[in-house]
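Visitor: Structure here, sequence nowhere to be found:
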């Protein structure tokens, strides 16, 4: 039975496991208890004061560091010249302390918990209910990075990289967004139109390192009015998800995933790629994989048309590149016949990922003057009958068979029947670019047995041609090995 695509997919986790829940707490005007007089306590006090908290500091005068003493004139810092005690916690939103010993840390921790106040003892993770991240400050834009205490230096390095990516003027654009929000909400209803406005706002804010000019607010509100008066029209974007590694996604693919209302994704799209999509997008698994239940292409086409006509931005997410063995032509034709705007975002096709993984040029000038991408099976369960096997068996070319695992024996037989040497080098890659990638290399005559060992559960590529002659049996390049000339494999 064909798989029904009408139910929203729950086959992939919407959110991967989190070590900690990131929360941004409003402390403006809230009371916070801080015990200790060290430099570490001074840094926490400065951070809390920057958030608008009312800080009650408990430490004896002689134990206060110079850094903490320098904050003494702050109107929201109240210094109590005595140690902390159990009566200081009622009414506090947070409790922090810098304790020298574990016994004191445990006492502070237990006293705060008994009062129902979240507690953090500086540099003592066992006595912390929450942790502070490394901060990138473009307030009201705030980025906080946490490694759950495992590697603070790593968090600092990540912060430094993010600092270089976010222009200082971003804080001014974020402030402008705050002032515009109510006016935009009045002009645009919640939903796609409002999101289109804010996407254009983001594009404009990241296109410059300068703060917004005086007339920017008026221009943006005019844009909101134009969006409000425009007819609601949906669209479809065919997006290449690449071979599986999320780092191989293009920037344009990322933007499409972040803007989608609906995502129809193939069975072979990795969960790591889906993790990068917009959280609110509805996702439907419409996969087609050889030997398994699959959705009918007509059903997928109908879904795209229905969602687009409802005004949704649809992403048809395909493994690899949508224009290579992805039935994109059928989908584009149907969408255009319905008058629906359609765009294509190319992806890295599996053959390119295979070449990169093997560090093997598919067009090594000593071996191949052409590359052929060939489907490894037909809809009737055999090798394609329309393929020119005599041409594929010729020299000076590289052939990559997609989805050919179950047809490996017939591929080998057809090529040998048409004159290809049984010693011609072959490479097999399963789950290319993914952590479970498997590979094999050897002569054509061993292809069927090798395919049995690799298995059929994961997507497979079969590469055939003398460019693979530098690989050992495990698909690794042999150091110092010189490629034999293509003629060496001729019959």
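Guide: On my side now, so go ahead. Predicted model only: the values in this text are computed from it and were never measured. Numbers count the residues shown, from 1 in each chain.
Visitor: all contacts plus neighbour counts: C-alpha atoms, from now on.
Guide: Noted.
Visitor: Once you drop chain neighbours, what's closest to residue 84?
Guide: Spatial nearest neighbour of residue 84, chain neighbours left out: residue 58 (5.5 Å); criterion: C-alpha to C-alpha, 6 or more residues apart in numbering.
Visitor: adding another structure so you can compare the two:
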């Protein structure tokens, strides 16, 4: 079921919980600390509350307790209704009356009968995290909550409460919004520093850190971030953090939409990619964009497919940023040759086939092709980036230098993505493989005997043997 994620202001609500079951007591325990007004109604409900340790003298919280059966008047003034009774007729009656009054009603553990559900949740001080699958996958929700609870330390709650208490004073010390957000980002990254401290001490430390934080008209910073070959699961944790903290993201054509979806929602996205027959704003234009954005005091992510230092013209961008004394950091990424080796299960080096691997681009700055003489052959693996258009010249050049025409070749388009396509052939048939399958960029060429070990080829060989054996 689809649902609307909403947090309600607790002190503005009066919750009615009907029932003395363990499920009803669980709801009492869940809502008692929130400060909402709570009425609990059922025969022997006092005994159930006592057994659960939820009486006001146990919790120190107010609770309206009615040791009697439900009546229609109990719905008056209530804003949320929970039903946790064992009797089906009573359940149906309360549900019908609540629906007639158009009240939000939850029949505990029966989402099909409810018009709202209460998500799984946990908190760290003022930080509240809620999860819901609409009742479709409760085990997944439980596992997700458990995973997050493990990685978010309890000290984060104290830090959040302290940050909230001094928020106005921090705003006075760091008036610039971007600088202040960067300060809080750094505070979160160092949450472990504040473990085992009380809130008053943490407040003092936060204010001290704010006073020493650089403020005023300072330049921003730039991160050259590797987006990987396309599968968002291959993005590094640091790259994901950079996307979440960026004010502006300058990205190229090789960055997948799935990766961009992980960016901070209010970040500005600037496309600077090149397309067939369209070079866009060019490298000089890209350099100008990232410099100008950084000089505005913004946190800039220059997002590049694969690894930012491999065939990505990072050197020119680093030079431009350094010329303006802009702080720059490089966040590495998984390159296409690594991701594709994984999806095809081709070991790029192998004791039986290759002791070295060479990475080349299919064209150079001046458009000329490389001298292929020492790049491939027996005992070597060659990975060619941007080699689709140059496939005929690559094939002819390598064969002309003595590389066997029968050398296995893999051509992989959109490697690691959902629309990945894989084709196999030999060095001699490479041009045909590209043209007959209409291979488009981004694509990688893998050339060498290691290609013969690809999982696809191993499966095909096994299937062929099976067919021969059964013929």
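Guide: That came through, no problem. For clarity, every value in this text was computed on a predicted model and none was experimentally measured.
Visitor: Need the TM-score between these chains.
Guide: Superposed pair, TM-score by TM-score structural alignment, normalised by the length of the second structure: 0.88. Supporting alignment: 461 aligned residues with a C-alpha RMSD of 3.0 Å.
Visitor: returning to that earlier point: what is the equivalent residue in the second structure for the residue nearest to residue 84 of the first structure?
Guide: Counting by TM-score structural alignment, residue 58 of the first structure corresponds to residue 41 in the second structure.
Visitor: What's the local residue count around its match?
Guide: 23 (other C-alpha atoms under 10 Å).
Visitor: is it true that it touches residue 71?
Guide: No - Residue 41 of the second structure is beyond contact range of residue 71, at 9.3 Å (criterion: C-alpha atoms under 8 Å).
Visitor: re the thing from before, list the contacts for the match of residue 58 of the first structure?
Guide: Counting by C-alpha atoms under 8 Å, 6 or more residues apart in numbering, residue 41 of the second structure makes contact with 16-20, 65-70.
Visitor: Separate out the buried members of those.
Guide: Among the contacts of residue 41 of the second structure, those that count as buried by neighbour count (16 or more other C-alpha atoms under 10 Å) are 16-20, 65-66, 70.
Visitor: which SS state does residue 381 of the second structure fall under?
Guide: Three-state assignment for residue 381 of the second structure (DSSP: H, G, I helix; E, B strand; the rest coil): strand.
Visitor: do you know how far it is from residue 323 of the second structure?
Guide: Distance, residue 381 of the second structure to residue 323 of the second structure, using C-alpha to C-alpha, to the nearest Å: 38 Å.
Visitor: Ok, residue 12 of the second structure next?
Guide: Going from residue 12 of the second structure to residue 323 of the second structure by C-alpha to C-alpha gives 57 Å.
Visitor: residues near the aligned partner of residue 43 of the first structure in the second structure, how many?
Guide: Matched by TM-score structural alignment, residue 43 of the first structure corresponds to residue 26 in the second structure. Residue 26 of the second structure: 13 surrounding residues under other C-alpha under 10 Å.
Visitor: Surely residue 26 of the second structure is in a helix?
Guide: Yes - under three-state DSSP, residue 26 of the second structure sits within a helix.
Visitor: May I see the buried residues of the helix ranked longest in the second structure?
Guide: When the second structure is parsed with DSSP state H, its longest helix is helix 455-470. Neighbour-count burial for helix 455-470 of the second structure flags residue 456 (criterion: 16+ other C-alpha under 10 Å).
Visitor: One more: stretch 323-338 of the first structure?
Guide: For stretch 323-338 of the first structure, the neighbour count (16+ other C-alpha under 10 Å) marks 323-326, 328, 331-332, 334-335 as buried.
Visitor: Which residue numbers in the second structure does it align to?
Guide: Going by TM-score structural alignment: stretch 323-338 of the first structure matches residues 309-324.
Visitor: all helices of the stretch 1-150 of the first structure, in order?
Guide: Counting by DSSP state H, counting those that start in this stretch, the stretch 1-150 of the first structure has helices at residues 39-50, 66-69, 102-114.
Visitor: re the thing from before, quick one: which of the buried ones among the contacts of residue 41 of the second structure is nearest residue 359 of the second structure?
Guide: Using C-alpha to C-alpha, residue 17 comes nearest to residue 359 of the second structure of these, at 66.5 Å.
Visitor: In contact with that closest one: list those residues for me.
Guide: 24, 27-28, 38-41, 81-84.
Visitor: mind redoing it with 10 Å?
Guide: 24-25, 27-28, 38-42, 65, 80-85, 105-106 (C-alpha atoms under 10 Å, 6 or more residues apart in numbering).
Visitor: So which of the residues you listed belong to strands?
Guide: 38-41, 65, 80-83, 105-106 (DSSP state E).
Visitor: Just give me the closest of the residues you listed to residue 400 of the second structure.
Guide: Minimum distance to residue 400 of the second structure across those is 75.8 Å, recorded for residue 106 (C-alpha to C-alpha).
Visitor: what residue of the first structure matches up with the closest one?
Guide: Per TM-score structural alignment, residue 106 of the second structure is aligned with residue 120.
Visitor: Any figure for the gap between that match and residue 94 of the first structure?
Guide: From residue 120 of the first structure to residue 94 of the first structure the distance is 8 Å (C-alpha to C-alpha).
Visitor: So for these two, which sits in the more crowded spot?
Guide: More crowded of residue 120 of the first structure and residue 94, by other C-alpha under 10 Å: residue 120, with 25 against 21.
Visitor: ok, so what distance separates the closest residue to that one other than its chain neighbours from residue 98 of the first structure?
Guide: Among residues not flanking residue 120 of the first structure along the chain, residue 128 sits closest, at 4.2 Å (C-alpha to C-alpha, 6+ apart). Distance of residue 128 of the first structure to residue 98 of the first structure, computed by C-alpha to C-alpha: 11 Å.
Visitor: Need the residues touching each of the two.
Guide: 105, 120-122.
Visitor: Please identify the residue in the second structure that aligns with residue 138 of the first structure.
Guide: That one, residue 138 of the first structure, aligns with residue 124 by TM-score structural alignment.
Visitor: Give the aligned range of the helix or strand containing residue 252 of the first structure in the second structure.
Guide: Here residue 252 of the first structure sits within helix 251-259, counting by DSSP states H and E. Aligned by TM-score structural alignment, helix 251-259 of the first structure falls on residues 237-245 of the second structure.
Visitor: Identify each buried residue in the matching stretch, please.
Guide: So for stretch 237-245 of the second structure, counting by 16+ other C-alpha under 10 Å, buried means 239-240, 242-245.
Visitor: Repeat that for stretch 149-168 of the first structure.
Guide: Using 16+ other C-alpha under 10 Å as the test for burial, stretch 149-168 of the first structure gives 155-156, 158-159, 163, 166-167.
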